[in-house]
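J.: attaching a predicted model along with its sequence, questions to come.
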Amino acid sequence: MKWTIYLLTLVSLVSCTEIKTKKNSHITPVSFIEEVPTLDGRPIENFWNLLEWHPIDQNWIGGPFDHDDFNGKYKIAWNRDGLYLLLEIVDDTLYKKSKDPLKLWWNDDCVIVYLDEDNSGGLHQFNHNAFTYHVALDGNVADLGNDKNPKLYNDHIKSVHETEDKTTYWEMFIKVYPDTFLDDSEIKPVVLTKNKKLGFALAYADNDTSTERENLIGSVFISGENKNNGWIDASVFGTLELVE
């Protein structure tokens, strides 16, 4: 009887551990930069040339698409103030229908930044255990607040993009806020340091003038049928590891 109780307790402990473990084990090293890029949508700073491209190629929502319709990749760097992001997006149609940045923002063409400051994973739909920032073509940044209503977080991410023909370069500066952040609070972003790990993923919502987005293409592989789970569960994010 004692052995039965012991085994049941052990199974329970293991199960609890598995629940808390992140589902995605992908790790991306991120280089430190001293030079601060000018956010102008023109990646002319030399350090951008030294960084590795990472693909945005996982089809989370929608049917097959060809290379001319969409292809994307990104580079990322850090300093103590935050993350610096460069995206190269080839898209034959840039579409923004909603004039109200807090209505149906997910159906317009936009970049989505998924960020979990302490890489803890877990649910975050209506709290700031993690963020799902939707960065619109007009620069507005939307996510759900802790009151379950949509809000703008334009002071969290600054972005500029420039388009030539079908190619758009986005440059972004991202402040990293802790999971203790509350809307309308005075909580400051964290200071980033070497060896810190953050939960992170990117996606691009692609819409070629339809009533709803046609594809959501992400940067990390997500197993299972429901691949659009990042806006609810940060456990599917990949991991950034800050290095020098």
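T.: In hand now; what should we look at? Numbering: from 1, shown residues only.

J.: please count neighbours and contacts with C-alpha atoms only from this point.
T.: Noted.

J.: so Gly6 belongs to a strand, correct?
T.: Wrong residue type there; residue 6 is Tyr, not Gly. No. Using DSSP: H, G, I helix; E, B strand; the rest coil, the secondary structure at Tyr6 is helix, not a strand.

J.: the structure to be compared is supplied as follows:
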Amino acid sequence: MKHLPRLKQAMSLCCLFFAIQCLADENIAAVVEAESAITIDGKASEQAWNKAQWSLIDKHIVGEYPSSDDFSGRFKLLWDEDYLYLMAEIRDDVLFDQYANPTEKYWDDDSLEVFIDEDASGGKHQFSFNAFAYHVALDNQVADIGPKNSDGSTNFILLNEHVQSGWQRNASPENVITWELAIKLYDDSFTLKGKHTPVKLTKGKVIGFMLAYCDNDGSKEREHFIGSDDIKPKNGDKNLGYIDASVFGKIKLH
């Protein structure tokens, strides 16, 4: 019986570890598996969407916080072995796309920005493929930043093969569009050369994820940038998602 205090101490440590693990799991959003195929048409008519939970796009990143008539958004996620599926409902009173070139100042046009860190490892990714910051434009083209050019300049690229998207404007409620995306996940071995195989998704996988919306009602620069996760500012700046995957939230496939 002389070892009883040690046993109690060990049990207390186990309980503490379990409590910490449970708390950590509460901060990871669960994503259910799609029971049927999802057609990317902006209709979101599949029954599978009914089992997915809504999350809000309501965290301030850049600009003034918009009124609900100007912008509001929410989204759902599903998955199968080939894709992470996203369905977003976006209320936006003005849809604005000022640049015909999809790699020119795409962040100043209305667009969804989908942040993906395939292995949830965090870390810098602005000029690498440790993670992705997909800007999905109103014409469904997908832009990101690649490794720097040979002269050191920023290399804005299209990754249209990574994300399939489609949206439709709803008759009611007014100024709401439904946007659907099918996203292939690539690990950090991805390069711009050669052919790369997307990662197969499985239950239990944890992924770094964040969603945001660039809102511009006709100005030279975007007026609002609102996200799904609350980013702590660094030197007063909360616009860190395109630089550092450590600010992403996390999702777990169930």
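T.: Arrived safely. All values derive from a computational prediction rather than experimental measurement.

J.: contact partners for whatever residue of structure 2 lines up with Lys194 of structure 1?
T.: For Lys194 of structure 1, the aligned residue in structure 2 is Lys203 (criterion: TM-score structural alignment). Under the criterion of CA atoms under 8 Å, 6 or more residues apart in numbering, the neighbours of Lys203 of structure 2 are 252-254.

J.: which members of those residues are positioned in strands?
T.: When strands are assigned by DSSP state E, the members of the contacts of Lys203 of structure 2 inside them are 252-253.

J.: any of the contacts of Lys203 of structure 2 buried? List them.
T.: Members of the contacts of Lys203 of structure 2 that pass the buried threshold by neighbour count (16 or more other CA atoms under 10 Å) are listed as 252-253.

J.: for the contacts of Lys203 of structure 2, give me TSV that also has distance to Lys238 of structure 2.
T.: Formatted as TSV, the contacts of Lys203 of structure 2 follow (distance: CA to CA, whole Å):
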residue	distance to Lys238 of structure 2
Lys252	25
Leu253	27
His254	30
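
J.: can you map out the strands along structure 1?
T.: 27-32, 54-56, 58-61, 70-79, 82-91, 110-116, 131-136, 141-144, 150-152, 157-164, 167-174, 197-206, 215-218, 238-242.

J.: would you reformat those strands as a markdown table and include distance to Ser185 of structure 1?
T.: Putting the strands of structure 1 into a markdown table (distance: least, CA to CA, whole Å) gives the following:
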| stretch | distance to Ser185 of structure 1 |
| --- | --- |
| strand 27-32 | 29 |
| strand 54-56 | 33 |
| strand 58-61 | 33 |
| strand 70-79 | 24 |
| strand 82-91 | 19 |
| strand 110-116 | 18 |
| strand 131-136 | 16 |
| strand 141-144 | 15 |
| strand 150-152 | 14 |
| strand 157-164 | 17 |
| strand 167-174 | 18 |
| strand 197-206 | 22 |
| strand 215-218 | 31 |
| strand 238-242 | 26 |
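
J.: which one of the ones you listed lies closest to Asn229 of structure 1?
T.: Checking the strands of structure 1 against Asn229 of structure 1 by CA to CA gives strand 58-61 as the closest, at 9.1 Å.

J.: which bit of structure 2 covers that closest one?
T.: Under TM-score structural alignment, the counterpart of strand 58-61 of structure 1 in structure 2 spans residues 59-62.

J.: pull out the buried positions in that stretch.
T.: Within stretch 59-62 of structure 2, the residues that count as buried by 16+ other CA under 10 Å are 60-62.

J.: what about that stretch, how far off from structure 1?
T.: Superposing on structure 1 and averaging over aligned pairs (mean CA distance after the TM-score superposition for structure 1), stretch 59-62 of structure 2 comes out at 0.6 Å.

J.: what residues does that stretch touch?
T.: With CA under 8 Å, 6+ apart, stretch 59-62 of structure 2 has contacts from 223-231, 238-239.

J.: go through those residues and name the one nearest Asp80 of structure 2.
T.: Checking the contacts of stretch 59-62 of structure 2 against Asp80 of structure 2 with CA to CA, the nearest one is Ser228 at 22.3 Å.

J.: mind checking what that closest one lines up with in structure 1?
T.: In structure 1, the position corresponding to Ser228 of structure 2 is occupied by Ser219, as judged by TM-score structural alignment.

J.: quick one: contacts for the closest residue to its match other than its chain neighbours?
T.: Distance criterion CA to CA, 6 or more residues apart in numbering; nearest residue to Ser219 of structure 1, sequence neighbours excluded, is Ile56 at 4.2 Å. For Ile56 of structure 1, the contacting residues are 71-74, 202-204, 217-220, taking CA under 8 Å, 6+ apart as the criterion.
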